[in-house]
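Q: Here's my sequence, what's the structure:
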Amino acid sequence: MITTTSNRTEELQKKLVAFMDDYIYPNEKLYEQQLNEADTRWIIPPIVEELKEKAKDQGLWNLFNREEGYGTQLSNYEYAHLCEIMGRSLIAPEVFNCNAPDTGNMEVLMQYGTKEQQEQWLYLLLDGKIRSCFTMTEPDVASSDATNIQSHIIREGDEYIINAKKWWSSGAMDPRCEIAIFMGKTDPEGPIHEQQSMVLVPMNTPGVEVKRHLPVFGYDHAPHGHAEVHFNNVRVPVSNLLYEEGKGFEIAQSRLGPGRIHHCMRAIGAAERALELMCERVNSRETFGSPLAEKGVVREFIAESRLEIDQARLLTLHAARKMDEEGTKAARKEIAMIKIVAPRVSLNVIDRAIQMFGGAGVSDDFPLAAHWANARTLRIVDGPDQVHLRDIGRLELKNYQ
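A: Here you go, the predicted structure:
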């Protein structure tokens, strides 16, 4: 496969693979053990902070960043190769400070934040000292269409007054979550894509209330978690506005492009690990007088998985390179395509692996069930499949009009 990268990226790949082998996989069980033994699951396990320091020491920190002056400055295409490696473990992204939604929030602050906003929040996020959340989705409207957002941002003098109900705010359960990027309407009567704005809201602001935790297929995703958050007459200074009023939709679109590359490559990493586990399993188990690896259907499972993973990877890398060379808008169709393909492939491969593991596959003894649940959510987050299919069809038809 033609997936050539720079010498620097290849060196980072080698270091990242070694780090995963030496520190991440061996500590996955310890991570869960420390979570379960704590008084509350909403406290970061000590092993994570230990591993973060090791990652910093090895130069494996903030690898996601593309902006000049903030670290590695890898392109989307270069970082995609690293993101796949991190996606093989659900605990890995935070260890390298490459976890969502913090990566997207940091990118927003880099591109649109004022110097004061960056000094107050960005540098703490880049150093891994605090965490953040992104509050856009609402329970009372179909949030797959961001123009449906009903949250109110009303200016009164030098303050904004915010009222809203948000949910699926990933990271809001984490006690280290200190800042939210909030999206709501400042001009409900304006042009449909210029009604929304984004405002920085410290989580300790009076009126911000984390109402409840939202599990995913029974997984609490602690200590990160997902929450329903209410904003009741929350007041923040006008200086907390990101960019300009009416630019919220524009900011969201710029944020989602790279984020979709990250999600897809992590999903491919999860699929690759599932295939490895499946191959190891079928070589070590025997049924009806012969190893599982000798069964025709098992070899078909493995072959189909390899085909799908490599196709999804190449398509995602193609989208990443097009983003780098032509911009996010030019790569809109390719980004929509991978957002459909990568989660589907990941689910297919993980499901086959679960089948080969039998009862063990749906247990917590192996990472397959948790990875499957995570991959299934990707068919919804950052836009459901149906929205992307609509866009792909429309963009394809334009070629024939």
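Q: switch to C-alpha atoms for all contacts and neighbour counts from now on
A: OK.
Q: Could I get the full set of strands for this protein?
A: 131-135, 152-156, 159-170, 177-185, 196-202, 208-213, 226-237, 286-287, 290-291 (DSSP state E).
Q: can you list these in a markdown table and add distance to residue 254 and mean neighbour count?
A: Formatted as a markdown table, the strands of the chain follow (distance: least, CA to CA, whole Å; neighbours: other CA atoms under 10 Å):
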| stretch | distance to residue 254 | mean neighbour count |
| --- | --- | --- |
| strand 131-135 | 14 | 26 |
| strand 152-156 | 21 | 18 |
| strand 159-170 | 19 | 22 |
| strand 177-185 | 14 | 23 |
| strand 196-202 | 13 | 25 |
| strand 208-213 | 27 | 17 |
| strand 226-237 | 23 | 20 |
| strand 286-287 | 51 | 12 |
| strand 290-291 | 50 | 12 |
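Q: any idea how far the residue of the chain most remote from its centre is from residue 295?
A: Residue farthest from the centre of the chain, counting by CA atoms, centre = their mean, is residue 289 at 44.0 Å. Noted for residue 289: a distance of 11 Å to residue 295, by CA to CA, to the nearest Å.
Q: ok so, going back, using TSV, lay out the strands of the chain together with distance to residue 379.
A: Formatted as TSV, the strands of the chain follow (distance: least, CA to CA, whole Å):
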stretch	distance to residue 379
strand 131-135	19
strand 152-156	28
strand 159-170	15
strand 177-185	22
strand 196-202	25
strand 208-213	21
strand 226-237	17
strand 286-287	35
strand 290-291	35
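Q: Mind checking those for the one nearest to residue 342?
A: strand 159-170 (21.0 Å; CA to CA).
Q: Which strands and helices lie in contact with the closest one?
A: strand 131-135, strand 152-156, strand 226-237 (3 or more CA pairs under 8 Å, 6 or more residues apart in numbering; DSSP states H and E).
Q: residues in contact with the residue farthest from the centre of the chain?
A: Counting by CA atoms under 8 Å, 6 or more residues apart in numbering, residue 289 touches no other residue.
Q: Over to the one 10 residues further on?
A: Contacts here follow CA under 8 Å, 6+ apart; on that basis residue 299 touches residue 293.
Q: repeat for residue 177
A: 130, 131, 132, 133, 171, 203.
Q: Report the separation between the spatially closest residue to residue 216 that is not a sequence neighbour and residue 101.
A: Nearest residue to residue 216 in three dimensions, chain neighbours excluded: residue 373, at 7.3 Å (CA to CA, 6 or more residues apart in numbering). As defined by CA to CA, residue 373 lies at a distance of 18 Å from residue 101.
Q: Another for comparison:
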Amino acid sequence: MERSSKAGEIMDALNAFMDEHIYPNEALYEQQLAQGADRFNVPPIMEELKARAREAGLWNLFLPHSEYGAGLTNAEYAPLAEVMGRVQFASEVFNCSAPDTGNMEVLDRYGTPEQKARWLQPLLDGKIRSSFCMTEPEVASSDATNITTSIDRDGDHYVINGRKWWITNAYHPNTKIYIVMGKTNPDAPRHRQQSQILVEPDTPGISLIRPLTAFGFYDEPKGQAEIVFDNVRVPASNLILGEGRGFEISQGRLGPGRIHHCMRIIGQCERMLEQTCRRLLSRTAFGEVLADQSLWQDRIANARTDINMLRQLVEHTAHLMDTVGNKQARSEISQIKVAAVRVGRSVADLAVQAHGAAGLCNDFGLGYAFTRMNMIRMGDGPEEVHNRTIARLELKKYSDPGASSAK
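A: Predicted coordinates for the structure are as follows:
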């Protein structure tokens, strides 16, 4: 896909930065992470790399059409996200990691000047991190209208009561703000019951119950938390956009976020396929190099084809988002979420199998990679929900009285 000269220059600079600073420091990052006194400590090398990235101008690249970002379109940013996705911590180095990207987009689009000054600017500067609190243990959160957390007006404040879980970044030591989604009016129309409000983590009544593990991984240094909000009082001025606008905000937030996730998955797939090929070329079984066996050649060919097809679909979706908007690209946005996770899980499984017993631990990062793919399968809506959207939009094309019949 054609890109501007500016985007090309950024890509060249990003690749050079990855070669010079990110890949050589992968082992050090993991070493410092493991040596920290706290499970959720921030490796010192992270802050060093962030300072270098900002100095190099590789900062906040994700915000399209915004005075705060690099001015790139979704289509121009997509391949950059792929490069960052090759290393699991790299996107944070460039201040382009979730959930901060989505939260910054919310504040950029919908925040008041006061909210932007207090929370958006520190996020843009990389001084703080943030969480998005929506998923709940007591309901099927794949349907966001199910949430039961209450946000009740009381004079100049709102009072929040509820339980959330799988809240990314909640244990990160630099997290200073949550965006909490709850119901301000359970009697309103279904998609006007929810609101979103800004809550500081040290507000009385907030309890971090436990860090949650995914297949044994704690997802350091971010952490996935279960959180209880017990009569948490926050100023009414912390509400975002207005009562009943929470679902609307979520829809505006998730489109770009899914593009980012999908492109990072492609980058991770490329890295895992590279690891797989190197492993197969270096191992012999039953007198034959594994890479020479037709079984593995077939698997490698399928992986290569799947990754390339996924990239084309994601780039096409990014183009649609830029040209016709997120609403018109709803089907494609759901398609890439489903396709990216399917390909990602397939390639991760391939890499684990190719590494044999070594693939079951994390010596090659594959245990965590496989886990991340399964976590993302649930995040931003499970594939069943997205398939429902895709099917409904497809059927709608032919349900109108004037729709032409198949020929």
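Q: TM-score of the superposed pair?
A: Between these two chains, after superposing, the TM-score reads 0.98 (TM-score structural alignment, normalised by the length of structure 1); 399 aligned residues with a CA RMSD of 1.0 Å.
Q: coming back round to it: out of the strands of structure 1, flag the one nearest residue 323 of structure 1.
A: Comparing the strands of structure 1 by CA to CA, strand 131-135 comes nearest, at 23.1 Å.
Q: dump the residue contacts of the equivalent of residue 275 of structure 2 over in structure 1.
A: Applying TM-score structural alignment, one finds that residue 275 of structure 2 aligns to residue 277 in structure 1. Residues near residue 277 of structure 1 by CA under 8 Å, 6+ apart: residue 353.
Q: circling back: if I line the two up, what does the residue nearest to residue 216 of structure 1 land on in structure 2?
A: Checking TM-score structural alignment: residue 373 of structure 1 goes with residue 371.
Q: so how far is residue 358 of structure 2 from that match?
A: In terms of CA to CA, residue 371 of structure 2 sits 15 Å off from residue 358 of structure 2.
Q: out of the two, which sits in the more crowded spot?
A: More neighbours surround residue 371 than the other of residue 371 of structure 2 and residue 358, with 18 against 15 (other CA atoms under 10 Å).
Q: how close does that one get to residue 9 of structure 2?
A: 34 Å.
Q: Over to residue 328 of structure 2?
A: 30 Å.
Q: go on, residue 208 of structure 2?
A: The value you get for residue 208 of structure 2 to residue 9 of structure 2, if CA to CA is used, is 43 Å.
Q: what range in structure 1 matches stretch 36-46 of structure 2?
A: Taking TM-score structural alignment, stretch 36-46 of structure 2 hits residues 38-48 over in structure 1.
Q: ok, which stretches of structure 1 are helices?
A: Along structure 1, counting by DSSP state H, helices occupy 7-19, 28-37, 46-57, 76-86, 92-95, 102-112, 115-117, 123-126, 248-284, 296-326, 332-357, 368-377, 385-398.
Q: Let's have these in TSV, adding distance to residue 216 of structure 1.
A: Converted to TSV, these look like this (distance: least, CA to CA, whole Å):
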stretch	distance to residue 216 of structure 1
helix 7-19	29
helix 28-37	17
helix 46-57	22
helix 76-86	21
helix 92-95	19
helix 102-112	20
helix 115-117	33
helix 123-126	26
helix 248-284	17
helix 296-326	25
helix 332-357	15
helix 368-377	7
helix 385-398	18
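Q: deepest of the ones you listed, which one?
A: helix 76-86 (a mean of 25; mean count of other CA atoms under 10 Å).
Q: So which elements touch it?
A: Checking 3+ CA pairs under 8 Å, 6+ apart, helix 76-86 of structure 1 ends up next to helix 7-19, helix 248-284, helix 296-326.
Q: possible to save these as TSV with distance to residue 107 of structure 1?
A: Shown next, in TSV, are these (distance: least, CA to CA, whole Å):
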stretch	distance to residue 107 of structure 1
helix 7-19	20
helix 248-284	7
helix 296-326	15
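Q: How about the contacts made by the equivalent of residue 214 of structure 1 over in structure 2?
A: In structure 2, residue 214 of structure 1 lines up with residue 212, judged by TM-score structural alignment. Shown in contact with residue 212 of structure 2 (CA under 8 Å, 6+ apart): 166, 218, 223, 224, 225, 226.
Q: Just to confirm, what residue in structure 1 is aligned with the last one?
A: Okay, so that is residue 226 of structure 2. Looks like residue 226 of structure 2 aligns to residue 228 there (TM-score structural alignment).
Q: Distance check, that match against residue 269 of structure 1.
A: 29 Å.
Q: Please apply the same query to residue 186 of structure 1.
A: Residue 186 of structure 1 is 40 Å from residue 269 of structure 1, by CA to CA.
Q: now residue 33 of structure 1
A: On the measure of CA to CA, residue 33 of structure 1 and residue 269 of structure 1 end up 24 Å apart.
Q: repeat for residue 232 of structure 1
A: From residue 232 of structure 1 to residue 269 of structure 1 the distance is 40 Å (CA to CA).
Q: now swap in residue 4 of structure 1 and tell me
A: Residue 4 of structure 1 is 18 Å from residue 269 of structure 1, by CA to CA.
Q: What does residue 152 of structure 1 correspond to in structure 2?
A: Per TM-score structural alignment, residue 152 of structure 1 is aligned with residue 150.
Q: Not counting its neighbours along the chain, what's nearest residue 144 of structure 1?
A: residue 383 (5.6 Å).
Q: The equivalent of residue 244 of structure 2 over in structure 1: what's it in contact with?
A: Counting by TM-score structural alignment, residue 244 of structure 2 corresponds to residue 246 in structure 1. By CA under 8 Å, 6+ apart, the residues touching residue 246 of structure 1 are 185, 186, 187, 193, 194, 195, 196, 197.
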